[in-house]
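> The following comprises the amino acid sequence and a computationally predicted model.
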Amino acid sequence: MSPCNSSRDDQTAIIHYKESRDMKKMDTDFHKLNKRVLKTYGKKFEVSPDALVSAPGRVNLIGEYTDFNRGFVLPMAIDRYLVMALGKREDEIIRVISEDFKEETSVDINALAKKEKHSWGDYISGSIWALKKNGCNVHGFNCVISGNIPVGAGLSSSAALEMAVLRAASWISGIPWNQTEMAKLGQLAENRWVGVNCGIMDQLTSSAGKKGHALLIDCETLSVQPCPVPEISVLVMDTATRRNLVASAYNERRQQCLTAAGKMGLSSLRGADMALLEKNRSCMDADTSNRAEHVIKENIRVLDAVQAMEKNDPRKLGKLIYKSHESLRDCFDVSSPALNDIVECSMEEPACFGARMTGAGFGGCAIALTEKGKEQEFIRNVSLCYEKKTGLEPAIYVCSPSDGVAVKTLKKSLMS
């Protein structure tokens, strides 16, 4: 059996992400985010908006790279949001102002076109394209967006933007809202318009999140089972690193999984087990078989994690989460030195039940589960340990499981 040792050590594209330090200063107050977009909307359009939309980011507790293999995932929506103030237009133009990037983009609903250079506007035009492809009649609107989900950190800021745009367009245009179907349109936008072959986990979590719960998502049937989170704290740890070309590495691993499934006579790795893999391992190269091994064992870990949560057993849950990290590091080859360092610093803390990288990897964020009441000590010690190892200052913050995308209708009044 393969020990799943990483086949290469290509870290040349890792970059330091100094902006992530601003997460410590970033306004995490949801109501202040709303006030910010309301104020900017009034200044830019000289009228108050019709509605506010909020869409959360997410962390995945366990079940990484299993969603596009039709497997199981256990994410939770978090109290970090993209918020949007919006108002209807009389034409078919969507005008979007980003408060965070200090940029503006416009989308002509009747003349959708991909831009040569990728930008945050692609997620907006792609979401509208997906609605139109589904036969929806979309009206124009103005909007101002802002958020406190760090970009490129593995917390699904892009999915939050997609779901916010879909919710806004649906509300403005009178399109019935179905959280699963809209998540599928968000995935379609990212796959076909943006060019990232992601699964549906990110969009469905942002759409269907439930306060106080993680979601057991069966990515084959798209069933969603809310699972109460035990009395523990979930901390997100931003390593202050990002990696370029994550999309190409992501797509490569998706193709390797499809290849492995094909070698075993399957359409996806959902139906595979270790016995079938061992029978066919000689037909695959080492990387391909290692990818399959991770997915097969990760699906089992997800279901075991749900049982641990049901039994309120945070120690077992933590052990499963760390096993997931080891597999992502050694079998799936998507971790990085920075992610490994912050996970190991976390595991040295007595209050930590378990830690792992989260998201696509290669940089970005890890998560840790800790005892309640020990968060500040944990943050202080892990920050010191990580900075000593890397020379980088992490941003570590406690997250709570939150509800999914929502819209709030506002009373219309002219701005003075």
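Arrived safely.
> all contacts plus neighbour counts: C-alpha atoms, from now on.
OK.
> Which residue, other than its chain neighbours, is closest to the spatially most central residue of the chain?
Centroid check for the chain by Cα atoms, centre = their mean gives residue 156 as the closest residue, at 2.7 Å. Leaving aside its sequence neighbours, residue 156 sits nearest to residue 57 (Cα to Cα, 6 or more residues apart in numbering; 5.4 Å).
> Helices of the stretch 301-416 of the chain, start to end?
In the stretch 301-416 of the chain, the segments counted as helices under DSSP state H, counting those that start in this stretch are 314-330, 337-347, 375-390.
> no no, the chain
30-45, 121-133, 157-173, 179-188, 201-208, 246-263, 274-280, 286-310, 314-330, 337-347, 375-390 (DSSP state H).
> let's bring in a second one:
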Amino acid sequence: MIDKNTIIDGFKSRYNSAATVLSSAPGRLEILGNHTDYNEGFVISAAVDLGTTVALAKRDDRMVNIHNPSLDLTAEFSLDAIGDAIPGDWCNYVKGVIVEMQKRAFEFAGFDAFFDGDVPLSAGMSSSAALEISFALGIGKLYGIELENSEWARIGQGSEANYIGVNTGLLDQFTSLMGKKNAFVKTDFRSLEVETIDAPDSAVFVVTNSHVKHDLTEEYNERHERCIDAAKVLNVPFLRDADQQQLDDAKASMHILSYRRACHILGENDRVHAAEEALKQNDLTSFGRLLNASHESSKNNFENSCPELDILVDAGKALDGFYGARLSGGGFGGISIHLVDKEKAGDYKDNLESYIKAHTGEIPQVMICAIGDGATVEEL
């Protein structure tokens, strides 16, 4: 996470005044439960120690000024003239949050903001959710808007689903808000009930970036539509309400892609429950096998992997200390996560970097990822 004093000092230098609110929100790892959130299913996830931090102060007009020093990004707009989303514009995520808050009739004026982050962009670690939640909480604290975490999550998710047009679920925002240090979060996305599961002491996640940038809009929405189609054929509200036997019995009545997408969702829900039991028993071998099975299902059923991710996952299988690996996040690029023996993680990271260089010619981004706390906000 970016040092908060760097953000506070940066705000003062940029605006010649002091910030009054500071908020931070982490990115996340999707451990198991791929694309299950919008099917009202189950997910195991974790907040990471990387995120976005923003300093804010009120303005006495309706203007919003935002600056990011690392990427030299600047935005200036009126709360009364936000307009439609601009394809590919980073500020869509912030504007979408504001639009969602305006829909709820919250009263707030303009603000100045200075932010930075260290979540890899377009990598499947939810840099977008970190941006949304840090700004949502910051604006809320600035103007005295108090909400439950579930509603802040809906505001962040609404930014993407309603303003930008990506039919995402609540996973990313929920994990950013609800994460706990050294613990996994298991979420039921029907009831929004959350359980914490202790992360294993003897293993860590090594995260590798495929450097394949993913624009999820078209592919994500197609997968979402196939899931809805399968649920309709099965005559259930969501795929969470079906089992594999029902799906197999109805296979001839649905499009083959709907069947395969549904197989993935049902399998992921089962793997989440099995993983919870394995983690409680500290059975890392079984947990690792579930990660491997998840990736195979993503590759063959949901088809949201890519050759670059498959290479990363397969490379790990030959290295000492490996338990299991899979893509994490929306897919179509982004990251793979590798469950690795903690004592062997350093060598594993080095060996994986060497493999990637030798086989792809790419300069790899490989990191040992710590599990961090959820979002915070404070007055300065």
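Yes, it's here. Computed from a predicted model, the values in this text were never measured in an experiment.
> Buried deepest among the helices of the first structure, which one?
Most buried of the helices of the first structure, by mean neighbour count (mean count of other Cα atoms under 10 Å): helix 201-208, with a mean of 31.
> Quick one: the residues in the second structure that that helix pairs up with.
Mapped onto the second structure using TM-score structural alignment, helix 201-208 of the first structure covers residues 171-178.
> Just give me the mean distance for the matching stretch relative to the first structure.
Following the fit onto the first structure, the mean deviation recorded for stretch 171-178 of the second structure is 0.6 Å by mean Cα distance after the TM-score superposition for the first structure.
> once aligned to the first structure, how far is the top strand by length along the second structure on average?
Counting by DSSP state E, the longest strand found in the second structure is strand 42-58. Superposed on the first structure, strand 42-58 of the second structure shows a mean distance to its aligned partners of 0.7 Å (mean Cα distance after the TM-score superposition for the first structure).
> So what does the residue nearest to the centre of the first structure match up with in the second structure?
Residue 156 of the first structure maps onto residue 126 in the second structure, by TM-score structural alignment.
> Let me see the contact set for its match.
Contact partners of residue 126 of the second structure, counting by Cα atoms under 8 Å, 6 or more residues apart in numbering, are 27, 28, 119, 172, 329.
> again, but for residue 356 of the second structure
By Cα under 8 Å, 6+ apart, the contact set of residue 356 of the second structure is 312, 362, 363, 364.
> Tell me how far the residue mapped onto residue 234 of the second structure from the first structure lies from residue 289 of the first structure.
Aligned counterpart of residue 234 of the second structure in the first structure: residue 264 (TM-score structural alignment). Relative to residue 289 of the first structure, residue 264 of the first structure is positioned 11 Å away (Cα to Cα, to the nearest Å).
> Find residues that contact each of the two.
Both residue 264 of the first structure and residue 289 are in contact with residue 277, where contact means Cα under 8 Å, 6+ apart.
> Identify the residue spatially nearest to residue 54 of the second structure, adjacent ones excluded.
residue 115 (4.1 Å).
> again, but for residue 201 of the first structure
If the residues on either side of it in the chain are set aside, residue 201 of the first structure comes closest to residue 67, at 6.2 Å by Cα to Cα, 6+ apart.
> Can you get me a residue count around the one you found?
Using other Cα atoms under 10 Å, residue 67 of the first structure has 23 other residues around it.
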